[in-house]
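Peer 1: next one to model:
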Amino acid sequence: MHLHVIRPLAAAVMALDFLTAPVAAQSANEALPHQHLSVSTTNLIERLQGGGHVLIVRHERTNAFIPDSMDFELGDCAAQRNLSVAGHANAMENGIVGRHLKIPIGTVLASPVCRTLETARLMFGSVEPEPDLWGYNQDPAKVRADFRQLVVDGAGQPKNTALVTHLGTYSVAFGGHLAEGDTAVFTVVDNEPEFLGVIAANAWNDAIIDATVKSQPTAHQAHDDN
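Peer 2: The predicted model follows:
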């Protein structure tokens, strides 16, 4: 491109930047304070605060470099893929967040594998082992029926029921995918589990951030109050 063409083009771009900059700044200011959680996740948390639902939690993050040994004994944690340092911390933190948000938890059941039991203890404080949340080497139809019955039995209580399980078991029973630490929320309609949505493992902390932001005055409010 010739020089005499470049100079007018550059001038036009600079003029466009000058005209649009105040508008962009104004839009950014109007958007604050912003919400970290999606509306759907916020609604799920609000429903859980009322109790009566079922949380299906996939165990927290694990040390993928140390896989399960073949045919390990359930009580032998040294032969299993266990929580990583991050998974241990996340489970503790998410449990603290849940209590801060006043989400009532009643019955807590977990697969009798070490990583699920540890996740449940760190998040909820106490847990009962439940073989139907493990389902290893069992008929998929039985796994599906047993798991879904646990959801039916757990819904409608004054508090929420928590079931801590594995991806394979969850997928057989309900389809879909849960990342490590994710929580699927269910209710029961006409005696059948009904999926409401997923709260991602990293979303709980965003709930605290949003609650903190809402409790503080905006810059404009603080200026008006002075």
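Peer 1: hey, let's count contacts and neighbours off CA atoms from now on
Peer 2: Fine.
Peer 1: which residues does Asn90 contact?
Peer 2: By C-alpha atoms under 8 Å, 6 or more residues apart in numbering, Asn90 lies in contact with Glu60.
Peer 1: kindly apply the preceding question to Thr161 instead.
Peer 2: 52-55, 105-108, 154-155.
Peer 1: please repeat the previous calculation with a cut-off of 6 Å.
Peer 2: 54, 106-107, 154 (C-alpha atoms under 6 Å, 6 or more residues apart in numbering).
Peer 1: among those residues, who's most crowded?
Peer 2: Among the contacts of Thr161, the one with the most neighbours (other C-alpha atoms under 10 Å) is Val54, at 33 neighbours.
Peer 1: please, where are all the helices along the protein?
Peer 2: 3-31, 39-49, 85-100, 114-124, 140-154, 167-174, 203-215, 219-225 (DSSP state H).
Peer 1: now stretch 68-87, how far from the chain's geometric center?
Peer 2: Here stretch 68-87 is found 23 Å from its chain centre; the criterion is C-alpha atoms, centre = their mean, to the nearest Å.
Peer 1: so what's the residue nearest in space to the middle of the chain closest to, chain neighbours aside?
Peer 2: In the chain, the centroid-proximal residue (C-alpha atoms, centre = their mean) is Ala200; its distance is 2.4 Å. Nearest residue to Ala200, sequence neighbours excluded (C-alpha to C-alpha, 6 or more residues apart in numbering): Asp182, at 4.6 Å.
Peer 1: please generate a structure for the following sequence too, so the two can be compared:
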Amino acid sequence: MRLGWVFSFSLLGLLALMSSNNAVANTAEALQQLKNGQAMLLMRHSLAPGSGEPRNFELHLCPNQRNLSRSGQQQAEQWGQYLRSHGINRATIYSSQYCRALDTGRLMNLGEVQRLPALNNVRLNPENTKAQTAELRRFLQQLPLTEQPLILVSHQVNITDFAGGFLRENEGYIIALPLQDKPRILARISP
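Peer 2: Next up is the predicted model:
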């Protein structure tokens, strides 16, 4: 009986190891596709403590928003280091207009960050979620495919509506390009 338990646990351990190795291989393949412009990184901004927006919130005023903490700034820098370690030294970066998302993109130090309203947090206007997601899809479908990696920095609610799932701050999905009706997630990553 005891030998059966040992065998069962050994088998479970082996399966977990095989699954882990498969995830690593899939992540490496996904990063290569990102590097070659065959995929995009859709990521949630780095750590900005709190939730929602302050009462005096104004999109163009960073002091009136939730901003990256020092830890969040370091996370954004780590994203850049992580991507560079995988041969991604430059990227086309689009970001929500919220300061925490813009700062995440800038601190990655991979290229100019372009503001894209379709990536803005839909939490303030949830009735616009479907229209804004459709706008993002149209934008991505009209974007010419290049060999330059594409990075989008957005917010949890937007990402959930666009691709499904729930990303924590500082996580991202690598999604296959060209974009399909249901985005094909190649990997879930964080630095």
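Peer 1: after superposition, what is the TM-score?
Peer 2: For these two chains in superposition, a TM-score of 0.76 is obtained (TM-score structural alignment, normalised by the length of the second structure); 173 aligned residues with a C-alpha RMSD of 3.0 Å.
Peer 1: mind checking what the residue nearest to the centre of the first structure lines up with in the second structure?
Peer 2: For Ala200 of the first structure, the aligned residue in the second structure is Ile189 (criterion: TM-score structural alignment).
Peer 1: just checking, its match touches Ile174?
Peer 2: No: in this structure Ile189 of the second structure lies outside contact range of Ile174 using C-alpha atoms under 6 Å: 7.5 Å.
Peer 1: residues of stretch 71-84 of the second structure that come out buried?
Peer 2: 72-81, 83-84 (16 or more other C-alpha atoms under 10 Å).
Peer 1: just the residues you listed now: which is nearest Leu102 of the second structure?
Peer 2: When the buried residues of stretch 71-84 of the second structure are compared for distance to Leu102 of the second structure (C-alpha to C-alpha), Ala76 wins out at 10.4 Å.
Peer 1: list the contacts for that closest one?
Peer 2: 46, 104, 107-108.
Peer 1: go through those and name the one nearest Leu116 of the second structure.
Peer 2: Of the contacts of Ala76 of the second structure, the one sitting nearest to Leu116 of the second structure (C-alpha to C-alpha) turns out to be Thr104, at 14.1 Å.
Peer 1: how much space between the aligned partner of the closest one in the first structure and Gln138 of the first structure?
Peer 2: Under the alignment (TM-score structural alignment), Thr104 of the second structure maps onto Thr119 of the first structure. Applying C-alpha to C-alpha, to the nearest Å, the value for Thr119 of the first structure to Gln138 of the first structure is 23 Å.
Peer 1: so between those two, which is more surrounded?
Peer 2: Shown here are Thr119 of the first structure and Gln138; by other C-alpha under 10 Å, Thr119 has more neighbours (30 against 10).
Peer 1: list the contacts of the more buried one.
Peer 2: Contacts of Thr119 of the first structure by C-alpha under 6 Å, 6+ apart are 59, 91.
Peer 1: next, the contact list for the closest residue to Glu93 of the first structure other than its chain neighbours, please.
Peer 2: Nearest residue to Glu93 of the first structure, sequence neighbours excluded (C-alpha to C-alpha, 6+ apart): Met123, at 7.7 Å. Counting by C-alpha under 6 Å, 6+ apart, Met123 of the first structure touches 91-92, 95.
Peer 1: could you rerun that using 7 Å?
Peer 2: The contact partners of Met123 of the first structure, by C-alpha atoms under 7 Å, 6 or more residues apart in numbering, come to 91-92, 94-95.
Peer 1: how about JSON lines for the residues you listed, with distance to Leu163 of the first structure added?
Peer 2: Shown next, in JSON lines, are the contacts of Met123 of the first structure (distance: C-alpha to C-alpha, whole Å):
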{"residue": "Ala91", "distance to Leu163 of the first structure": "14"}
{"residue": "Met92", "distance to Leu163 of the first structure": "16"}
{"residue": "Asn94", "distance to Leu163 of the first structure": "15"}
{"residue": "Gly95", "distance to Leu163 of the first structure": "14"}
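Peer 1: which residue numbers in the second structure go with stretch 160-171 of the first structure?
Peer 2: Using TM-score structural alignment, the partner range for stretch 160-171 of the first structure is residues 149-160.
Peer 1: now do the same end-to-end measure for the matching stretch.
Peer 2: 22 Å.
Peer 1: distance from that stretch to the middle of the chain?
Peer 2: So, by C-alpha atoms, centre = their mean, the centroid of stretch 149-160 of the second structure is 5 Å from its chain's centroid.
Peer 1: do the same with stretch 189-205 of the first structure
Peer 2: Distance, centroid of stretch 189-205 of the first structure to centroid of chain: 9 Å (C-alpha atoms, centre = their mean).
Peer 1: got it, and stretch 35-43 of the first structure?
Peer 2: 11 Å.
Peer 1: what sits up against it?
Peer 2: With C-alpha under 7 Å, 6+ apart, stretch 35-43 of the first structure has contacts from 199, 203, 206-207, 210.
Peer 1: switch to 6 Å and redo it
Peer 2: Asp206.
Peer 1: in that stretch, what counts as buried?
Peer 2: Of the residues in stretch 35-43 of the first structure, those buried (16+ other C-alpha under 10 Å) are 35-37, 41-42.
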